[in-house]
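Peer 1: no FASTA, just this:
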């Protein structure tokens, strides 16, 4: 029996089992590698603006601390549960190990519709959540970051709350803060820029010119919108975009600047156009050179994977492809170049690492240095994944997961089991 359940954790476990089988990891090691070190569930009561008291459920899962502190985002979403949070923490572990970062994975969240909260209520919930987490987090234990439903302002409230309890400013307790509060240049855009950079590497490898190539972005939040703008700057034509409210498609190309302006003003894409709207479930299935799922987990399944008409699948979201769909994609390895999620969306945690370093050293980097270091790490990691996949004749996802799991396993074996 386990507290970790649900479709997202089941998917995460299935991915791990496939990787463990490939690496011939003994059965008695597997549970220690997969299951989290610690899971915290808390109640977060706040005063609503009408004077009533509301209680929200909060979670934090720390997968392992073998390589260093844990690292991961905190999301405010109606759909947060312990199984989903645990799966995201596990994926973050493999992601950090793959990129060579001295972290284990973590994830947190509060089950709430953040859009239903006033600004004061959002601040109250943010501070209360951090208060409940103080016994379990710290700059050498677990470092938080933004995720779905949270942003730079929420991170500033987290940091301020933790610092007030410590009696001095501890800005390295969170990353993704405003630059004015100790954040780093380039952090907000890092994940989306990383996606675009790796798409560029894939295009080069396939011998496809970026100029004139087409791309579809599913998910137009921070990751998807930044990736869309960066791909446009590389010469690609964005022919499809979508979010939770609407999807739009035009083979002639969409005006991304106007779409971004609309999304910022209204908080959603709905209403952007009355002529170009397409059913959201059809957006992924349109013909394009580059498809970027940058929204939720499990959007590419065994039911639609055969209908994908892209040359490159760049996974900006965590876990967008189910294992069943991945097995079918593997049969199309020569047709679809997959940049797996733990590589494709790792830009955010890489630049978070830079922010953490700067916070500890009290030495700030410029944006140019941040991005150059980001692209250097992405290039090295991309090359390692591609080289291993070619040498062992496996998929890029299998290669990426194998590298990540091997590193964590090796660290656990060399440190031993205490006491």
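Peer 2: Ah, there it is. Predicted model only: the values in this text are computed from it and were never measured.

Peer 1: CA only for contacts and neighbour counts going forward, please
Peer 2: OK.

Peer 1: Residue 325 contacts residue 308, doesn't it?
Peer 2: No. Using CA atoms under 8 Å as the test, residue 325 is too far from residue 308 to be in contact (10.9 Å).

Peer 1: Next, show the common contact partners of those two.
Peer 2: Common neighbours of residue 325 and residue 308 are not found (criterion: CA atoms under 8 Å, 6 or more residues apart in numbering).

Peer 1: Let me see the contact set for residue 184.
Peer 2: Taking CA under 8 Å, 6+ apart, we find residue 184 in contact with 176-178, 354-355, 358, 364-365, 367.

Peer 1: how far does the lengthiest helix in the chain sit from the chain's center?
Peer 2: Of all the elements of type helix in the chain, the one with the most residues (DSSP state H) is helix 367-392. Using CA atoms, centre = their mean, to the nearest Å, the distance from the centre of helix 367-392 to the centre of the chain it belongs to is 17 Å.

Peer 1: cool, stretch 361-375 as well?
Peer 2: Mean C-alpha position of stretch 361-375 versus that of the full chain (CA atoms, centre = their mean) differs by 21 Å.

Peer 1: Buried by neighbour count: which residues of stretch 26-33 qualify?
Peer 2: Buried residues in stretch 26-33, counted by 16 or more other CA atoms under 10 Å: residue 33.

Peer 1: For it, give me every contacting residue.
Peer 2: Contacts with stretch 26-33, where a contact means CA under 8 Å, 6+ apart, come from 20, 408-409.

Peer 1: again, only using 10 Å
Peer 2: 16-17, 20-21, 25, 63-64, 90, 405, 408-409, 412-413 (CA atoms under 10 Å, 6 or more residues apart in numbering).

Peer 1: Hmm, residue 241 is touching residue 229, no?
Peer 2: No. Assessed by CA atoms under 10 Å, residue 241 is found out of contact with residue 229, at 11.7 Å.

Peer 1: and the two? which has more neighbours close in?
Peer 2: The residue with the greater number of neighbours, taking residue 241 and residue 229 and applying other CA atoms under 10 Å, is residue 241; the counts read 30 against 18.

Peer 1: any idea which element the more buried one lies in?
Peer 2: Per DSSP states H and E: residue 241 is located in strand 237-242.

Peer 1: on contacts alone, who are the packing partners of that strand?
Peer 2: Counting by 3 or more CA pairs under 10 Å, 6 or more residues apart in numbering; DSSP states H and E, the packing neighbours recorded for strand 237-242 are strand 214-218, helix 222-233, strand 247-249, helix 256-266, helix 280-283, strand 290-293.

Peer 1: Alongside the first one, take a look at this:
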């Protein structure tokens, strides 16, 4: 059983809340949809640079494949666990259904601290992990992608390892690769671009403008930094950002491009000569137009939601808001755009990369960005329609209602084997 208030328990609670607003979803099908189809734990013995051997633990979960191949990232983090991977795979199954992609959900992880690994050690971890899960993955079965603390280089190593066993190059086995070996332009910034698009859309829906809107972003990794840069391009004032070291705040707006370049050199946000230093907790309580949690799960608890002074929440992280916090935000009339939509830009462009690889044809950056914007805005409009027509309590419930109906329909058509 998942621990109370875990990401897995929260996901199932959110599904239960949405079930009552769905139409003709069979109870037996719904029960089946709340559980993963398969999970794998692999031991990864790695020779460290100093000659010692260390055994890491890795995971892969496949969840809800009725709509197509499984799709989901691989994260490297000390807190990675099988339960977390199952929950994130479940979120992916809802996310791909919500934005209309022919995928199920998957997620992988390795329990390690990548900051303590050299480049060669990361390569050994990646190759050994790929060998461990290679019987589960494939371009028509399960397509990994980058996630927390992984990127194009890890995807290149995964593709190469898989291809060595197949005996020929298989670029479509992973997405998020470097463009030189089959990656697509726009993939690195895709999740942040999707968050920026959705932030613009929710502000417009509320008769407000992204121009001059104040934004605070918790988390300044790939997603948070690109969200900041792309919102700034649209005229927003990003007044606060943070990472594990803490945050910086300037009511007149930060130089987010300079900050991103500083962080890309391996520095922390707080070591930059920008703004006044604040804590992550203080950032969550700033008086801003939009709060973007882009770091860890469960950042917005009921207590934080009660003190939160942002007018809107746009979830760039996976599972940043607890169900109890959702209740508080509804009571306070603070709209929250859920993670399954707001951060779907990454999986949308991963799908576009996979399509290009399978067709052996490449698209331009403009074509990729246009397709991303069309798909994510269509999903946003569908979510708003369900929110209004079904009178769901919040946008998350509306989003899950759509995802559950689409996944349930696929399950019903295919039936239960045997």
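Peer 2: That came in fine, so what should we check first? These numbers come from a predicted model, not from an experiment.

Peer 1: where does the TM-score land?
Peer 2: Once the chains are laid over each other, their TM-score by TM-score structural alignment, normalised by the length of structure 2 reads 0.97; 415 aligned residues with a CA RMSD of 1.4 Å.

Peer 1: sorry, back to before: cross the contacts of stretch 26-33 of structure 1 against helices and list the overlap.
Peer 2: The subset of the contacts of stretch 26-33 of structure 1 that ends up in helices is 16-17, 20-21, 90, 405, 408-409, 412-413, with DSSP H as the criterion.

Peer 1: By neighbours, which of those wins?
Peer 2: Using other CA under 10 Å as the contact criterion, the top neighbour count among those goes to residue 90, which has 26 neighbours.

Peer 1: quick one: contacts for residue 168 of structure 1?
Peer 2: Here residue 168 of structure 1 is in contact with 160, 162 (CA under 10 Å, 6+ apart).

Peer 1: How is it assigned, secondary-structure-wise?
Peer 2: For residue 168 of structure 1, the reduced secondary structure class is coil; criterion used: DSSP: H, G, I helix; E, B strand; the rest coil.

Peer 1: How about the equivalent of residue 11 of structure 2 over in structure 1, nearest residue that isn't a chain neighbour?
Peer 2: In structure 1, residue 11 of structure 2 lines up with residue 12, judged by TM-score structural alignment. Using CA to CA, 6 or more residues apart in numbering and skipping the chain neighbours, the partner closest in space to residue 12 of structure 1 is residue 87 (5.7 Å).

Peer 1: So that neighbour sits against residue 106, correct?
Peer 2: Yes. With contact defined as CA under 10 Å, residue 87 of structure 1 counts as touching residue 106 (9.3 Å).

Peer 1: Now for those two: what residues contact both?
Peer 2: Going by CA under 10 Å, 6+ apart, residues that sit against residue 87 of structure 1 and also against residue 106 are 36, 61, 63, 93.

Peer 1: Just to check, the first one is in contact with residue 82?
Peer 2: No. Using CA under 10 Å, residue 36 of structure 1 makes no contact with residue 82, being 11.2 Å away.

Peer 1: With neighbour numbers in mind, choose between the two.
Peer 2: The neighbour count for residue 36 of structure 1 versus residue 82, taken as other CA under 10 Å, is higher for residue 82 (23 against 20).

Peer 1: Residue in structure 2 paired with the more buried one?
Peer 2: Counting by TM-score structural alignment, which is the criterion used here, residue 82 of structure 1 corresponds to residue 82 in structure 2.

Peer 1: quick one, what contacts that match?
Peer 2: Taking CA under 10 Å, 6+ apart as the test, what residue 82 of structure 2 contacts is 39-41, 57-61, 88, 107-111.

Peer 1: who touches both of residue 36 and residue 82 of structure 1?
Peer 2: In terms of CA under 10 Å, 6+ apart, residue 36 of structure 1 and residue 82 are both contacted by the residues 4, 61.

Peer 1: can you pull out the helices in the stretch 1-150 of structure 2?
Peer 2: Along the stretch 1-150 of structure 2, counting by DSSP state H, counting those that start in this stretch, helices occupy 7-19, 27-33, 82-98, 119-133.

Peer 1: out of those helices, nearest to residue 193 of structure 2?
Peer 2: In this view, those are compared for proximity to residue 193 of structure 2 by CA to CA, and helix 82-98 is the closest at 16.3 Å.

Peer 1: That closest one: average distance to aligned residues in structure 1?
Peer 2: Following the fit onto structure 1, the mean deviation recorded for helix 82-98 of structure 2 is 0.4 Å by mean CA distance after the TM-score superposition for structure 1.

Peer 1: any idea of the angle that helix forms with helix 7-19?
Peer 2: Angular relation of helix 82-98 of structure 2 and helix 7-19 on a 0 to 180 degree scale: 30 degrees, by axes from the mean of the first three to the mean of the last three CA atoms, to 10 degrees.

Peer 1: what distance separates helix 82-98 of structure 2 from the centre of its chain?
Peer 2: 10 Å.

Peer 1: same thing with stretch 187-202 of structure 2?
Peer 2: When distances are taken as CA atoms, centre = their mean, stretch 187-202 of structure 2 is centred 12 Å away from the chain's centroid.

Peer 1: contact partners of stretch 363-380 of structure 1?
Peer 2: Contacts made with stretch 363-380 of structure 1 from outside it, assessed by CA under 10 Å, 6+ apart, are listed as 99-101, 182-187, 189-191, 193-195, 197-198, 201, 343-344, 346-351, 354-355, 357-358, 381-384.

Peer 1: Verify the stated contact: residue 348 of structure 2 with residue 72.
Peer 2: No. Because the distance of 11.2 Å does not satisfy CA under 10 Å, residue 348 of structure 2 is recorded as not touching residue 72.

Peer 1: what's the overlap in contacts for the two?
Peer 2: Shared between the contact lists of residue 348 of structure 2 and residue 72 (criterion: CA under 10 Å, 6+ apart) are residues residue 96.

Peer 1: So between those two, which is more surrounded?
Peer 2: Neighbour comparison, residue 348 of structure 2 and residue 72: the larger count goes to residue 72, with 34 against 26 (by other CA under 10 Å).

Peer 1: ok, so what distance separates the more buried one from residue 165 of structure 2?
Peer 2: Distance check for residue 72 of structure 2 against residue 165 of structure 2: by CA to CA, to the nearest Å, it reads 22 Å.

Peer 1: what's the answer for residue 79 of structure 2, then?
Peer 2: If you measure residue 79 of structure 2 against residue 165 of structure 2 using CA to CA, the figure is 30 Å.
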